[in-house]
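Visitor: quick one: sequence plus predicted model below, questions after.
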Amino acid sequence: MASRAIVPSQQPGGEGKLKNMQPEGRNRRVLQDIGNLVAKRAVEGKPHHAKALAKAQAAAVNNEKPIKEAVDAVAGKGRAATKVVVPKKIVLKKKPIPEEVIVISSDEEDEGKSAGGRKAREGSSRKHGKTFTSTLTARSKAACGLTNKPKKPIENIDATDVDNELAVVEYLDDMYNFYKHTECASVVHDYMVNQPDINAKMRGILVDWLIEVHRKFELMPETLYLTINIVDRFLCVKAVSRRELQLVGISSMLIASKYEEIWAPEVNDFVCISDNAYVKEQILVTEKAILEKLGWLLTVPTPYVFLVRYIKASIPSDQEMENTVFFLAELGTMHYRTIISHCPSMIAASAVYAARCTLDKTPFWTETLEHHTGYSEDQLKDCAELLVSLHSAAAESKLKAVYRKFSCSDRGTVALLTPAKSLSSKSLNSFST
C-alpha cells in the first residue's frame, strides 16, 4: 500500500521555500528525486496534467533529452505553469591518488630547478627509470673508486673479556678518555734549548743504553716507557751536565722499576751495570731530586698505555703484528724529534698504522681502529712516514739496541722486514738523532 505524500500548500512566497529545500534533494538519488517531485505536483494539479507530465519525463529520459525542456513542454499546454525545481545531478569524482615521484639522477633535479621548483603533477603516469646520464655517472664513480660502500660495523674488541674481572671492561672507555684528556699535561716540549751541556744526540745515546739495560734486567715493557718519560720530563725542568746524564738515566729506571715491577732491581745492580761510574749515595740523591721536581707524578699515559689498547683494536692481530708495532714504537721513542712533535697516543696509533702497512694488512686503517684511537688515516700519515724512515735507517744507524733486540728470533726478527712501501720514505737529514 503506497503511503500518501504530504505536500505543503502553495502560499505566497512558497517558491522561495521550495528553493530553500534544494539541498535536501541533493542528498537523494537523482531519478527518485524527479519522481517524488512529479508525484507531489500531480496531487496538487489536475490529473491530465500529471499524466502528461509523467509521459514527457519518461520520453525525455529515454531520448536522453534535458529534463528541463520536457517539463517546459508539458507546462506550456496547461493553464497555469507549475514551476518544478529539478535538482542537479551531482557526480562525486574520486580524487586520484598522487603517484610517488622518485628522483634517480641529478638530471631530474636540474629539470625541477629550471621549472621553478614546480611539483610533479598528480595522476602522472610517467614511468621513472634510470637515465642514460645517471648510468654513465654511476659507472664513472665505480671506475674511480668513489662508489659509496657500506661501512663495516665497529667490532667489540672487549667481548671476550666480559667475564674477566681484571679486565674491568665497564671502565675501559672512561679510562682511555681520561688518558687522552690528560696526556697533553705530560707532553715533552723542546727542552734542548735550555740544556747548555747536552744535545739530542746525547739523549739518543742514553736511551739506546737504557734499552740494553732494560733487556739485561728482563724488565716489563711498561718500565722502559716510563723510564724514558721520567728522563724527558726531568730534563724539561732541570739543566743537567754531560757527566750527570747517565746518572739521571739509571735513577729514572730505578724509580720506574719500583713503580711497575714486582721484583725491582736493587741500587747496587745499577751501580754494577754502570761500571761503578757512580756510587749508591749519588743514585739515591738523584732519585730524590727527580721525584721532587716531578711532584711525585708517576701515573702518566706513556705510549705503552695506548699501544696495548690499539694493538687489541687492530683486528686481526698476531704475534708478528705485536712485535712490529713495539719495534716501530721504540724507534720513535729514541728519536728526539718524534717525542717532542707528537703526543704518546699519536705515536702509538702511528706505530700500529705503520706496522699494518709493513705487513700489508688491508685495509691499512679500519673503522674500529679509528673509533678507538680517535685518529683518521690522514692524521697519522706524517708520524707513520717518520717511523718507517727510522725503520729504513735502523740497520745503518750507530744506535743499534732496538735493531738488535727485534732481530732476534724471540721477537720474530721483525727488524729484518722490508719497510712499508705504501708510505713514502722521508729523509732523516733534517732531523737530529
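Guide: That came through, no problem.
Visitor: from here on, contacts and neighbour counts on C-alpha atoms
Guide: OK.
Visitor: all helices of the stretch 301-433 of the chain, in order?
Guide: With DSSP state H, counting those that start in this stretch, the ranges of helices along the stretch 301-433 of the chain come out as 303-313, 319-334, 336-341, 344-358, 367-373, 377-393, 401-405.
Visitor: so for residue 76, which of those sits nearest?
Guide: Closest to residue 76 of the helices of the stretch 301-433 of the chain is helix 367-373 (C-alpha to C-alpha; 92.8 Å).
Visitor: residues making contact with that closest one?
Guide: Here helix 367-373 makes contact (C-alpha atoms under 8 Å, 6 or more residues apart in numbering) with 151, 152, 153, 154, 155, 310, 313, 314, 345, 349, 376, 377.
Visitor: next up, the contacts around the first one.
Guide: When you say that, I think you mean residue 151. Residue 151 neighbours (C-alpha under 8 Å, 6+ apart): residue 367.
Visitor: secondary structure class for it?
Guide: Here residue 151 is coil, with the state taken from DSSP: H, G, I helix; E, B strand; the rest coil.
Visitor: would you mind measuring from it to residue 143?
Guide: Remark: distance between residue 151 and residue 143 (C-alpha to C-alpha, to the nearest Å) = 19 Å.
Visitor: would you mind pulling the contact partners of stretch 265-278?
Guide: 213, 217, 247, 250, 254, 257, 279, 280, 283.
Visitor: stretch 349-358 too?
Guide: Contact partners of stretch 349-358, identified using C-alpha under 8 Å, 6+ apart, comprise 306-307, 310-311, 314, 321, 324-326, 328-329, 362, 364-365, 373, 375, 380-381, 383-385, 387-388, 417-423.
Visitor: putting a second one here so we can go through both:
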Amino acid sequence: MATITARPNTQAVESKQGAIIKKRSAIPTTRSAFGDLDNKLPGGVKADKGGMLRQKAATNLRKPLATKQSNVPVKTRVGSKTDVPTKPTLSKAAVQKQIAPKKLLKPAITESPVAMVMGTPIKEQADCNVFAIGLNPAIENIDENDSENPQLCSEFVNDIYHYMLYLESEYPIQRHYLKDTGVKGRMRSILVDWLIQVHHRFNLLQETLYLTIAILDRFLQVHQVPRAKLQLAGVTAMLLASKYEEMYAPEVSDYVYITDKAFTQSQILSMEILILKTLDFSLGKPLPLHFLRRNSKAGQVDASQHTLAKYLMELSLVDYDMCHVAPSKLAAGSLCLSIKLLEDSEWSPTLEHYSRYSKEDLQPVVCHLAKNLKSADTNTYQHAVKSKYSNSRLMKISQIPEIKAPLVSELAEQAANHKL
C-alpha cells in the first residue's frame, strides 16, 4: 500500500490565477439595436440607449380595438313580442333555495387512514414519536428552551431522530460479513487505518470519515472485491463521501496522487459508478456523530467528555468485530464510558430516554470500547487515531491519565464474555 508523501500546494497558485478578472471594454459601440441581427423593428418602435423599447403612438394602445364591418347580411327576427317566452315567477322560498350554497359531501372513509411519519407507516398515534416524554418527571425536556432558535429545529427534532433510527435499520451491516470472501478482517483494519491518515491529510470533516467507512462496509458486504482492488474501493468511498459532505471536495487527481498512482482516474470513476449502482444511490445512512451530539446535549456533558467519546468511536472504526454495531448504539456506548471515566456518573434516565438504550443494553459495547482503548498503545492499526487525538486541537485526549484507570482494564477483560 502506498505511503503518503507531501505534495506541493498548487491550490494557492490556482486561486491567485483565478482572481484575475478581465475588464470589459469601455469602448462604446455604434451598432443600432437589433440592426446587425437582421431583425429590424417596426417603424413605430424605437430602441432607447438603455435597451427599453418605446412606441411613438403609445396612446393608441389604450384605445379599444375597432371591429370590422361584416358584409354578411343580418337576418331580422320575425315575430311578435308575444312569441318570446317569459320567465316563470318563483316563490320567495324557491329563490332562497337557489341562492343558498350547496353543501360539499365528504367522501366516505371505509378504513382508518395509516399515518405516515417521516417515511415510516405507523398505525397508532402513540407510536409516532418514540421520544415522547410522557408522565415521567425524571426525564428532562432538553428542547424546551430552543424554540427561539430556528436552527435547532426544536419543533420536529424528535421526528428527525425518529426517522434516523428508521434509516439505521434500513442499512444494517452484517456481523463478520467478510467471512466467505477473500478479504480478511485484518486487511480491512489496514485499509481503514490508511483512510484515517488520508482523511487527516486532506483535512476533511469528521462526517466524511464515518460516511467513508459506512459506504465501504455496505459495498463490501454485497460485492466481492479482490485484494488488489481493496484500496481502490477505499479511496472511491472517500471520494463519494467527500462529494456528499464537503463543500470543497478533493479532486479525482488528488486521490490518484495519494495512492502513488496505483490507480488511474478512469479506474476510480468506474469504481464510483459500481458503488453507486450497488448501493442504489442511497448514501444517507445516519452516522454515530449525529447521535452523539444529541446524547451529549441530553447528558449536558462538557467538551472533554464529548471529545473522549469521539476518540472511542474512532478507535472502533478500525475494529472489524465492531463494524456491525448500530451507529446509535455505538454513540451511546462511547458516551456512557466517557462520562464513567471522567465524571464517574451513571447513565441517567434522560440519557436512556433520548438514546433509546439502557445501561444493560450498552454493557457489551462499553466493554469492547474499553478493550480498544487499552490496546491503543500496542495495536499498530490504531496508531493513526491515537496520534490524531494527541493534538492540542483535540485537547490531547489520548494522553489523559483517566484512560489508563483500572476500570478500563476491568471492562476490557469482560469483553470476551459479552457478545456484540
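Guide: Nice, I can see it. Treat the numbers as computed from the prediction; the structure is a model and nothing was measured.
Visitor: could I get the TM-score for this pair?
Guide: Superposed pair, TM-score by TM-score structural alignment, normalised by the length of the second structure: 0.63. Supporting alignment: 277 aligned residues with a C-alpha RMSD of 1.9 Å.
Visitor: quick one on the thing from earlier: out of the helices of the stretch 301-433 of the first structure, deepest packed?
Guide: Most buried of the helices of the stretch 301-433 of the first structure, by mean neighbour count (mean count of other C-alpha atoms under 10 Å): helix 344-358, with a mean of 27.
Visitor: in the second structure, what stretch matches that helix?
Guide: Across the second structure, the stretch matching helix 344-358 of the first structure (TM-score structural alignment) is residues 327-341.
Visitor: burial of the counterpart of residue 229 of the second structure in the first structure, as a residue count?
Guide: Matched to the first structure by TM-score structural alignment, residue 229 of the second structure sits across from residue 244. Residue 244 of the first structure has 12 neighbours, counted by other C-alpha atoms under 10 Å.
Visitor: how close does residue 244 of the first structure get to residue 69 of the first structure?
Guide: Taking C-alpha to C-alpha, one finds residue 244 of the first structure at 126 Å from residue 69 of the first structure.
Visitor: same question for residue 39 of the first structure.
Guide: Going from residue 39 of the first structure to residue 69 of the first structure by C-alpha to C-alpha gives 18 Å.
Visitor: which of the two has more neighbours?
Guide: residue 39 (17 against 13).
Visitor: to which residue of the first structure is residue 378 of the second structure aligned?
Guide: When the first structure is aligned by TM-score structural alignment, residue 378 of the second structure is paired with residue 396.
Visitor: tally of neighbours for its match?
Guide: Neighbours around residue 396 of the first structure, by other C-alpha under 10 Å: 10.
Visitor: again with residue 197 of the second structure
Guide: For residue 197 of the second structure, the neighbour count with other C-alpha under 10 Å is 17.
Visitor: contacts only, for the aligned partner of residue 304 of the first structure in the second structure.
Guide: The alignment partner of residue 304 of the first structure in the second structure, by TM-score structural alignment, is residue 289. Residues near residue 289 of the second structure by C-alpha under 8 Å, 6+ apart: 207, 310, 331.
Visitor: contacts only, for the first one.
Guide: Residues counted as contacts of residue 207 of the second structure (C-alpha under 8 Å, 6+ apart) are 245, 287, 289.
Visitor: counterpart of it in the first structure?
Guide: Using TM-score structural alignment, residue 207 of the second structure sits opposite residue 222 in the first structure.
Visitor: what about that match, distance to residue 257 of the first structure?
Guide: Separation of residue 222 of the first structure from residue 257 of the first structure (C-alpha to C-alpha): 9 Å.
Visitor: likewise residue 372 of the first structure?
Guide: Note on residue 372 of the first structure: its distance to residue 257 of the first structure, by C-alpha to C-alpha, is 29 Å.
Visitor: check residue 42 of the first structure too.
Guide: With distances taken as C-alpha to C-alpha, residue 42 of the first structure is found 122 Å from residue 257 of the first structure.
Visitor: which one's more surrounded, these two?
Guide: Remark: of residue 42 of the first structure and residue 257, residue 257 carries more neighbours, 23 against 17, as counted by other C-alpha under 10 Å.
Visitor: what strand or helix carries the counterpart of that one in the second structure?
Guide: Alignment note (TM-score structural alignment): residue 257 of the first structure maps to residue 242 of the second structure. Element membership for residue 242 of the second structure, per DSSP states H and E: helix 230-245.
Visitor: how about the contacts made by the aligned residue in the second structure for residue 407 of the first structure?
Guide: Here residue 407 of the first structure is matched to residue 390 in the second structure, going by TM-score structural alignment. Shown in contact with residue 390 of the second structure (C-alpha under 8 Å, 6+ apart): 396, 397, 398, 399.
Visitor: mind running it again at 10 Å?
Guide: Residue 390 of the second structure is in contact with 384, 396, 397, 398, 399, 400, counting by C-alpha atoms under 10 Å, 6 or more residues apart in numbering.
Visitor: what's the burial count for the last one?
Guide: In other words, residue 400 of the second structure. Burial of residue 400 of the second structure, expressed as a neighbour count using other C-alpha under 10 Å, amounts to 12.
Visitor: and what of the fourth one?
Guide: Counted with other C-alpha under 10 Å, the burial measure for residue 398 of the second structure works out to 24 neighbours.
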